[in-house]
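Student: pasting the sequence and the predicted coordinates here, then a few questions.
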Amino acid sequence: MKKLVVLSGAGMSAESGLKTFRDADGLWEGHDVMEVASIEGWQQNPALVLDFYNQRRRQLLTAQPNIGHQLLADLEQHFDVSIVTQNVDDLHERAGSQKVIHLHGQLLESKSSIDGDLIYPCHQDIELGQTCESGSQLRPNIVWFGEMVPMLEPAAKLVAQADILVIIGTSMQVYPAASLANFAPVDTPIYYIDPKPAINETVQQLTNLVVIAETASQGLASLKEKLLEI
């Protein structure tokens, strides 16, 4: 089976009612991104950061996978599909996708604020004073600005093996995730699905690129027919 690698961003989950990473005004749910999604923000106001992610987690637990998620899961009948997502939700998995790498962590997990290897399932709020087995404060298992992206290397290796690369719902502006497409072999066809596709320097450097200016669900529905003809 051909290897199909998908790079998905916030637009993938927008149709499920989850807000994209940042709105046009640079705010995320009314907050400056650096206040709630950086290691500095955590150090300055952990209560605010916990409350922010507690709200995101509650919202996620009421959301459902959309048609786009389901279409990607269905493609596993025809391709060896691997998904590399910037999203911290579990909607790909709930739709049935079997191989998913989360570059920026997972909202339904908590971890020790001292030992990053201590990770726990988390479907409830995290409160100040809640600690891991080593006694340190629990925090969301999210990769914040200012932190390393531990899954970047395995993600790059996947992209380097891709027979087909599909990019969905991302601004191609958040690094290092945006650089992953550059690891694709030069002869690999690349499909970029986004209702407002970014045609920046990163995108312009990609060869064999086809831009589909549609939502994730719409773009994947039309792309599926093309892929099955390859």
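Tutor: Structure received. Residues are numbered from 1 along each chain as shown.
Student: hey, let's count contacts and neighbours off CA atoms from now on
Tutor: Will do.
Student: next one: whichever strand or helix holds Gly68 to chain centre, how far?
Tutor: Under the criterion of DSSP states H and E, Gly68 resides in helix 67-74. Offset of helix 67-74 from its chain centre (Cα atoms, centre = their mean, to the nearest Å): 15 Å.
Student: ok, and what's touching that helix?
Tutor: 12, 91-92, 95-98, 216-218, 220-221, 224 (Cα atoms under 8 Å, 6 or more residues apart in numbering).
Student: of those - the most surrounded one?
Tutor: Met12 (30 neighbours; other Cα atoms under 10 Å).
Student: Asn141 and Arg57, how far apart?
Tutor: In this view, Asn141 and Arg57 are 12 Å apart by Cα to Cα, to the nearest Å.
Student: so what sits against both of those two?
Tutor: Shared contacts of Asn141 and Arg57, counting by Cα under 8 Å, 6+ apart, come down to 107-108.
Student: can you pull the contacts of Asn141?
Tutor: With Cα under 8 Å, 6+ apart, Asn141 has these contacts: 105-111, 119.
Student: thinking again about what came up before, can you give me the buried ones in the helix holding Gly68?
Tutor: 67-74 (16 or more other Cα atoms under 10 Å).
Student: ok, longest strand in the protein?
Tutor: For the chain, the longest strand by residue count, based on DSSP state E, is strand 105-112.
Student: just list what that one packs against, helices and strands only.
Tutor: Secondary-structure packing of strand 105-112 (3 or more Cα pairs under 8 Å, 6 or more residues apart in numbering; DSSP states H and E): helix 46-62, strand 119-121, strand 138-142.
Student: any chance of these in JSON lines with distance to Gln130 as columns?
Tutor: As requested, the helices and strands packed on strand 105-112 are exported to JSON lines (distance: least, Cα to Cα, whole Å):
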{"stretch": "helix 46-62", "distance to Gln130": "11"}
{"stretch": "strand 119-121", "distance to Gln130": "12"}
{"stretch": "strand 138-142", "distance to Gln130": "6"}
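Student: got another, please set it beside the one above:
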Amino acid sequence: MGEQRRPHLVVFTGAGISAESGIQTFRASDGLWADHPVEEVATPEAWRRDPERVLRFYDQRRDQVRRARPNAAHKALALLEQRGFAVSIVTQNIDDLHERAGSRHVLHLHGEILKARSSVDPRMHYPLPSGGIRLGDRCDKGSQLRPDVVWFGESVPHFPDACEVVAQADLLLVVGTSLAVMPAASLLGHAPLKAPCVLVDPEAQTLAPPGVACLRAPAGKGVPALVQHWTREGRLWLPETLLGGA
């Protein structure tokens, strides 16, 4: 009980960090995801209409994730935790690159592609260490298995948990997200008023809300640069030599 609480870094990551590992991202500008219209592969209606097509699409995405490797940003965040910092990651990404890099406290807002879940009971999850999901693969309640992914039009069940994590932040680091996808984009509003926030993104100065410091850099360069400063000093702080636009 007498142990002093370690400063808590909460990291909110989006598609930009995974894109640097070669994972194709959803592109809001043209409504396509891996060359597929979203409404055909990533909605409950698509699942009801053509489940085999949806399963085939996610099998392809799963293969892409398995081939990808954690990049310098993933590894830097894991290193920070290994150096004794308290690090929690809330991610919009459905891949497991944070975990493979060594991060131990990762909350996936939109699900995990390397898991299946029951179509009737979202609490029933099944790991997919290899292969994919086929029609006829069923949960213990006899229901068809589906990807453990939050589709467009579905609720985000882990959002309240993410709000609780962000509310405990001493510093909030946002990496590779446009802050445009709701409800995830509203997470920043749950951070303590005293907690600084920095956005790392090539378009940071355009995307950052008022009061958010900017590091205009890709994740693979910006995150390791910040981690280097923090590990050298042994504390969380905003290095003014790197940042702009607060």
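Tutor: Alright, I've got the coordinates. Keep in mind the model is a prediction, meaning the values are calculated, not measured.
Student: that older thread, the second structure: matching residues for the helix holding Gly68 of the first structure?
Tutor: Mapping helix 67-74 of the first structure onto the second structure (TM-score structural alignment) gives residues 72-79.
Student: and the matching stretch, how far from the first structure on average?
Tutor: Aligned to the first structure and superposed, stretch 72-79 of the second structure gives a mean residue distance of 0.5 Å (mean Cα distance after the TM-score superposition for the first structure).
Student: which residues touch whatever residue of the first structure lines up with Glu203 of the second structure?
Tutor: Glu203 of the second structure maps onto Lys196 in the first structure, with residues paired by TM-score structural alignment. Counting by Cα under 8 Å, 6+ apart, Lys196 of the first structure touches 213-214.
Student: any idea which helix or strand carries the spatially most distant residue from the centre of the first structure?
Tutor: Relative to the C-alpha centroid of the first structure, counting by Cα atoms, centre = their mean, Gly135 is the outermost residue, at 30.0 Å. For Gly135 of the first structure, there is no host helix or strand (DSSP H and E).
Student: how about it, what's its match in the second structure?
Tutor: Per TM-score structural alignment, Gly135 of the first structure is aligned with Gly142.
Student: Ala156 of the first structure now?
Tutor: Per TM-score structural alignment, Ala156 of the first structure is aligned with Cys163.
Student: distance from the chain centre to whichever helix or strand that match is part of, please.
Tutor: Per DSSP H and E: Cys163 of the second structure is located in helix 159-166. How far helix 159-166 of the second structure lies from its chain's middle: 13 Å, per Cα atoms, centre = their mean.
Student: tell me the buried residues in it?
Tutor: For helix 159-166 of the second structure, by 16+ other Cα under 10 Å, it's 159, 162-163, 165-166.
Student: circling back: just the closest of the buried residues of helix 67-74 of the first structure to Asp23 of the first structure, please.
Tutor: Gly68 (21.4 Å; Cα to Cα).
Student: please report how far that closest one lies from Ile230 of the first structure.
Tutor: From Gly68 of the first structure to Ile230 of the first structure the distance is 20 Å (Cα to Cα).
Student: could you do Ile168 of the first structure as well?
Tutor: As for Ile168 of the first structure, its distance to Ile230 of the first structure is 19 Å (criterion: Cα to Cα).
Student: give me the number of residues near whatever residue of the second structure lines up with Gln44 of the first structure?
Tutor: Residue correspondence to the second structure (TM-score structural alignment): Gln44 of the first structure is matched to Arg49. Look at Arg49 of the second structure: counted by other Cα under 10 Å, it has 13 neighbours.
Student: again, but for Glu99 of the second structure
Tutor: Other residues near Glu99 of the second structure come to 15 when the count uses other Cα under 10 Å.
Student: quickly find the element holding the aligned partner of it in the first structure.
Tutor: Aligning on TM-score structural alignment places Glu99 of the second structure opposite Glu93 in the first structure. Using DSSP H and E, Glu93 of the first structure sits in helix 91-95.
Student: before we move on, what about Gln64 of the first structure?
Tutor: Gln64 of the first structure belongs to no helix or strand, assigned by DSSP H and E.
Student: how close does it sit to Gly169 of the first structure?
Tutor: 17 Å.
Student: isn't Thr43 of the second structure up against Val149?
Tutor: No. Counting by Cα atoms under 8 Å, Thr43 of the second structure stays clear of Val149, with 10.2 Å between them.
Student: between these two, which one's more packed in?
Tutor: Val149 (22 against 17).
Student: contacts only, for that one.
Tutor: 94, 110-113.
Student: run through the residues that contact the residue sitting nearest the centre point of the second structure.
Tutor: Closest residue to the average C-alpha location of the second structure: Thr91 at 2.0 Å, with Cα atoms, centre = their mean. Thr91 of the second structure is in contact with 11-14, 106-110, counting by Cα under 8 Å, 6+ apart.
Student: same thing but at 10 Å, please
Tutor: For Thr91 of the second structure, the contact set (Cα atoms under 10 Å, 6 or more residues apart in numbering) comprises 11-15, 17, 98, 106-111, 162, 174-175, 177, 184.
Student: ignoring the adjacent residues along the chain, who's closest to it?
Tutor: Spatial nearest neighbour of Thr91 of the second structure, excluding adjacent residues (Cα to Cα, 6 or more residues apart in numbering): Thr13 at 4.7 Å.
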